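> missing the sequence, but the structure's below:
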């Protein structure tokens, strides 16, 4: 993290990134000293309510983060920045998005956890838009113009006030990652189920907590021992809205997913936490499992970042693909769309065993094989097709039938195969 003192002293001359979180109420004038070089401006965690009208002086500015501030509108100055592609204003008090505030080259817009009830139709005119994150607002409808966003790949609209999913949504040719839980959707099957599968509840007092294993947007995972002996992992949910939606919807989907070889087995739902926190107790994953990839970067936008030099064997890649396709069929038969089917949510170990985690973007559908359920499944099949292509690339696999399968998964929505067909084709 940079400091205002260093900025004002000229110590940051030539910097391409500036990170300031120091209670700012006004844009720091000294930042203009970086007007010729700055590409990433991060002013999250301050008390700002507007940005200067001449922000366009930052000729190379590509990314602006202003989360956790006091904005009530998206600043119009953003629209004048010629190179600006990523805009993040999470957790403000934004009620208004002027059309003029949308940069011409916008690819990635984050307005999670604000107070928006409408969006301008101009949003659908941003032809480069790939990621749109709107969870935790007050939206009762989406602009019809979004139907023309042919490059839109990821959409987060969970925890809003949508009574129905627009018909054009599943027809978007590039959409692969969708989260819509926590809306009053019709039919009711698209909402969080009132009844979840019966799971054993495990009392907090039976757990002896150990080291923290990790932390994400929705909660933290802690190692523990159950009844003083059995090693387990405990996921403790935070409770606030994340970029994907509500942690309670994540927990509901995790419980409803049932058992599958590519899922981490659940022991039960936590009961009696001293602070009232929700949680799940699950089997402790073998340390031989590691993340297949890292999440997308600012540069890659919607594509995972694989470790340099990762070389999967063809048999390993095929085994991973088989398990994921089988799990996709299992989940959609239960009326669950994972919503974040990415390599960074896959744990794998040599040999090709894999486990899919993080149900933070999961949503429910009717699971009846009807037109909408099939359309939502084929939307997620596109995510699988992207993953399959990446697996083939990492393994050097040149089998033509696998290449054709990957291409079919990312083709026209109505022509994509279903997961059960993919599992059969892969020999699962």
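Ah, there it is. Source: prediction; values computed, not measured.

> from here on, contacts and neighbour counts on C-alpha atoms
OK.

> the residue lying closest to residue 96 once chain neighbours are set aside - how many residues pack around it?
Closest residue to residue 96 in three dimensions, ignoring its sequence neighbours and counting by CA to CA, 6 or more residues apart in numbering: residue 73, at 4.8 Å. When neighbours are defined as other CA atoms under 10 Å, residue 73 has 20 of them.

> residue 277 too?
Neighbour count for residue 277, taken as other CA under 10 Å: 13.

> pretty sure residue 102 is touching residue 124, no?
No: Residue 102 is beyond contact range of residue 124, at 10.5 Å (criterion: CA atoms under 8 Å).

> tell me which of these two has more neighbours.
Neighbour comparison, residue 102 and residue 124: the larger count goes to residue 102, with 26 against 20 (by other CA under 10 Å).

> what sits against the more buried one?
Applying CA atoms under 8 Å, 6 or more residues apart in numbering, one finds that residue 102 lies in contact with 76, 78-79, 122-123.

> hmm, which of the residues you listed are the buried ones?
76, 78-79, 123 (16 or more other CA atoms under 10 Å).

> spit out the contact partners of residue 315.
Residue 315 sits next to 351-352 when contact means CA under 8 Å, 6+ apart.

> tell me the secondary structure for it?
Following DSSP: H, G, I helix; E, B strand; the rest coil, the label given to residue 315 is helix.

> before we move on, the earlier item: and which of the buried ones among the contacts of residue 102 is nearest residue 297?
Of all the buried ones among the contacts of residue 102, residue 297 sits closest to residue 78, with 21.3 Å by CA to CA.

> ok, the closest one to residue 15 distance?
Separation of residue 78 from residue 15 (CA to CA, to the nearest Å): 20 Å.

> included below, for side-by-side comparison, is a second structure:
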């Protein structure tokens, strides 16, 4: 982080800075930042309270690629952004922003984050941002999406949580690259209107029966506390405790995540929920800062389970290194197919219950190579859309693309031992089907699971099964 006084004194002039960050309160945009334009690529003025940009912002900062102004006071997305010829990543979280002007979006955008504002509509010119890959809009007041967004055929990540969308347009679910979608806390995804009933058969566990021990910190969504469940004076079970607090994030609300976890039910490749917590000390807290939504007790995952691999949404180099360190252990083909079979079954199970996971990536999977088994977690982006939803098939096949990308991640981990060539080729063929640009041509998760089960059976016979739609 840089210093304002040094900036004003010209101390950074000619220093060749590529990134610049201030967090102190500013009454106006510091003109001296424009003097760094020959090299500046990343600018972060989050928390400074700014509400406007100078008219020559784009002309002077011609190399700027990343602009972050979160927790400021912009009521309108500044049109000066559009004049930045290289701008790719824009973030204006929590600005109380009401409007996005037609001429404010640079066509070079790859990522746009407008989480936690008061935006009621998006401009039609968003369709000119044809390279857009990530669009984050949770916590706004959108009732519709502009049809021009259909031109953004590279859009992969779309977060629409906590808006006012009564329906999802069919063209949205036909976008060829859309793999990570979440839309909880919208009328089109309300459990009350989609027939989702409270979970049945779970234990109600008083907080007084739980003994907190330490923090596993292995779940990418929330820290999970390890503890004991004292079921009787003579018996205590090792368990994990997850409490849901806070408000919405770029993926959803803790309350939505809790609802999805409970509605998911039981599957061998999902983490088992043993019960719901009641009588927690924060249950009736008057302070809104606690924002406690509930808690669950789950099975304690053995420590030899680790994240399977990289996450497509991990963007910073440091995060990529950390993820790779945790999840780059090689897999045999047999192990990979076994894990993927269980995960496809878990995804089919979720969609049969009307649940869209929303973040089906290797980073949200805990895997045991010794057991050839994997567990799907990371429900922060999950959406309950309900059984019988008219767009259920399109929603499922959107997520099938994410599974195809998961297969690609797993293929990079396979050791390619002698005799594995056909297994590898079979997985490549299945990945290709999952990634079809025509969403309707993709298989369902039940079909994916069947293909993987067949691969487990034919692996020793050294032949490739007939896969509909493939050339093998």
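Sure, I can see it. It should be emphasised that the depicted structure is a prediction, and the values quoted were computed from it without experimental measurement.

> tell me where the stretch 151-300 of the first structure has strands.
Assigned by DSSP state E, counting those that start in this stretch, the stretch 151-300 of the first structure shows strands spanning 154-156, 177-179, 201-203, 207-215, 219-226, 230-237, 266-271, 279-283, 290-291.

> could you dump the ones you listed to TSV with mean neighbour count and distance to residue 321 of the first structure?
Listed next are the strands of the stretch 151-300 of the first structure as TSV, based on neighbours: other CA atoms under 10 Å; distance: least, CA to CA, whole Å:
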stretch	mean neighbour count	distance to residue 321 of the first structure
strand 154-156	23	21
strand 177-179	27	18
strand 201-203	15	33
strand 207-215	14	26
strand 219-226	19	26
strand 230-237	21	26
strand 266-271	20	23
strand 279-283	21	23
strand 290-291	17	15
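
> just so I know, which of the ones you listed lies nearest residue 425 of the first structure?
Residue 425 of the first structure sits nearest to strand 177-179 of all the strands of the stretch 151-300 of the first structure, at 23.0 Å, using CA to CA.

> that older thread, for the strands of the stretch 151-300 of the first structure, give me JSON lines that also has distance to residue 416 of the first structure.
Formatted as JSON lines, those follow (distance: least, CA to CA, whole Å):
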{"stretch": "strand 154-156", "distance to residue 416 of the first structure": "18"}
{"stretch": "strand 177-179", "distance to residue 416 of the first structure": "15"}
{"stretch": "strand 201-203", "distance to residue 416 of the first structure": "40"}
{"stretch": "strand 207-215", "distance to residue 416 of the first structure": "35"}
{"stretch": "strand 219-226", "distance to residue 416 of the first structure": "35"}
{"stretch": "strand 230-237", "distance to residue 416 of the first structure": "35"}
{"stretch": "strand 266-271", "distance to residue 416 of the first structure": "32"}
{"stretch": "strand 279-283", "distance to residue 416 of the first structure": "34"}
{"stretch": "strand 290-291", "distance to residue 416 of the first structure": "28"}
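
> do you know which of those lies nearest residue 147 of the first structure?
Residue 147 of the first structure sits nearest to strand 154-156 of all the strands of the stretch 151-300 of the first structure, at 12.3 Å, using CA to CA.

> which part of the second structure matches that closest one?
Using TM-score structural alignment, strand 154-156 of the first structure lines up with residues 157-159 of the second structure.

> mind reading off the mean deviation between the matching stretch and the first structure?
By mean CA distance after the TM-score superposition for the first structure, the fitted stretch 157-159 of the second structure averages 0.9 Å away from its aligned residues in the first structure.

> contact partners of that stretch?
Against stretch 157-159 of the second structure from outside (CA under 8 Å, 6+ apart): 133-138, 178-183, 250-251.

> switch to 10 Å and redo it
By CA atoms under 10 Å, 6 or more residues apart in numbering, the residues outside stretch 157-159 of the second structure that reach it are 111, 113, 115, 132-139, 172, 177-184, 249-252, 312-313, 358-359, 381.

> one more: stretch 122-132 of the second structure?
Contacts for stretch 122-132 of the second structure (CA under 10 Å, 6+ apart): 88-89, 99-112, 142, 144-157.

> quote the end-to-end distance of that stretch.
Across stretch 122-132 of the second structure, first to last residue, CA to CA, it's 14 Å.

> which part of the first structure lines up with it?
Using TM-score structural alignment, the residues of the first structure aligned to stretch 122-132 of the second structure are 119-129.

> in that stretch, what's buried?
Under the neighbour-count criterion of 16+ other CA under 10 Å, stretch 119-129 of the first structure has 119-120, 123-129 buried.

> and the two most separated of the residues you listed?
Greatest spacing in these, by CA to CA: 119 and 128 (17.4 Å).

> tell me the residue in the first structure aligned with residue 85 of the second structure.
Aligned by TM-score structural alignment, residue 85 of the second structure pairs with residue 82 of the first structure.

> post-alignment, the top helix by length along the first structure versus the second structure, mean distance?
For the first structure, the helix with the greatest residue count under DSSP state H is helix 371-395. When the second structure is overlaid, helix 371-395 of the first structure sits 1.2 Å from its aligned residues on average, using mean CA distance after the TM-score superposition for the first structure.

> what residues does stretch 288-300 of the first structure touch?
Under CA under 10 Å, 6+ apart, the answer for stretch 288-300 of the first structure is 40, 62-63, 85-86, 108, 301-308, 310, 342-350, 352-356, 391.

> and that stretch, how far apart are its ends?
End-to-end distance for stretch 288-300 of the first structure: 28 Å, by CA to CA.

> can you give me the helices in the second structure?
Assigned by DSSP H, the helices in the second structure fall at 4-8, 57-60, 254-264, 317-327, 333-352, 392-411, 421-434, 445-458.

> can you put these in TSV and add distance to residue 242 of the second structure?
Supplementary listing: the helices of the second structure in TSV, determined by distance: least, CA to CA, whole Å:
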stretch	distance to residue 242 of the second structure
helix 4-8	42
helix 57-60	46
helix 254-264	10
helix 317-327	22
helix 333-352	20
helix 392-411	26
helix 421-434	33
helix 445-458	28
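
> for residue 277 of the second structure, find the nearest of these.
Closest approach to residue 277 of the second structure among these (CA to CA): helix 254-264, 11.7 Å.

> quick one, that closest one and strand 235-245 angle?
Taking axes from the mean of the first three to the mean of the last three CA atoms, to 10 degrees, helix 254-264 of the second structure and strand 235-245 form an angle of 140 degrees between their directions.

> against the first structure, where does helix 254-264 of the second structure fall?
Taking TM-score structural alignment as the measure, the first structure aligns residues 247-257 with helix 254-264 of the second structure.

> distance from that stretch to the middle of the chain?
Here stretch 247-257 of the first structure is found 15 Å from its chain centre; the criterion is CA atoms, centre = their mean, to the nearest Å.

> thanks a lot, catch you later.
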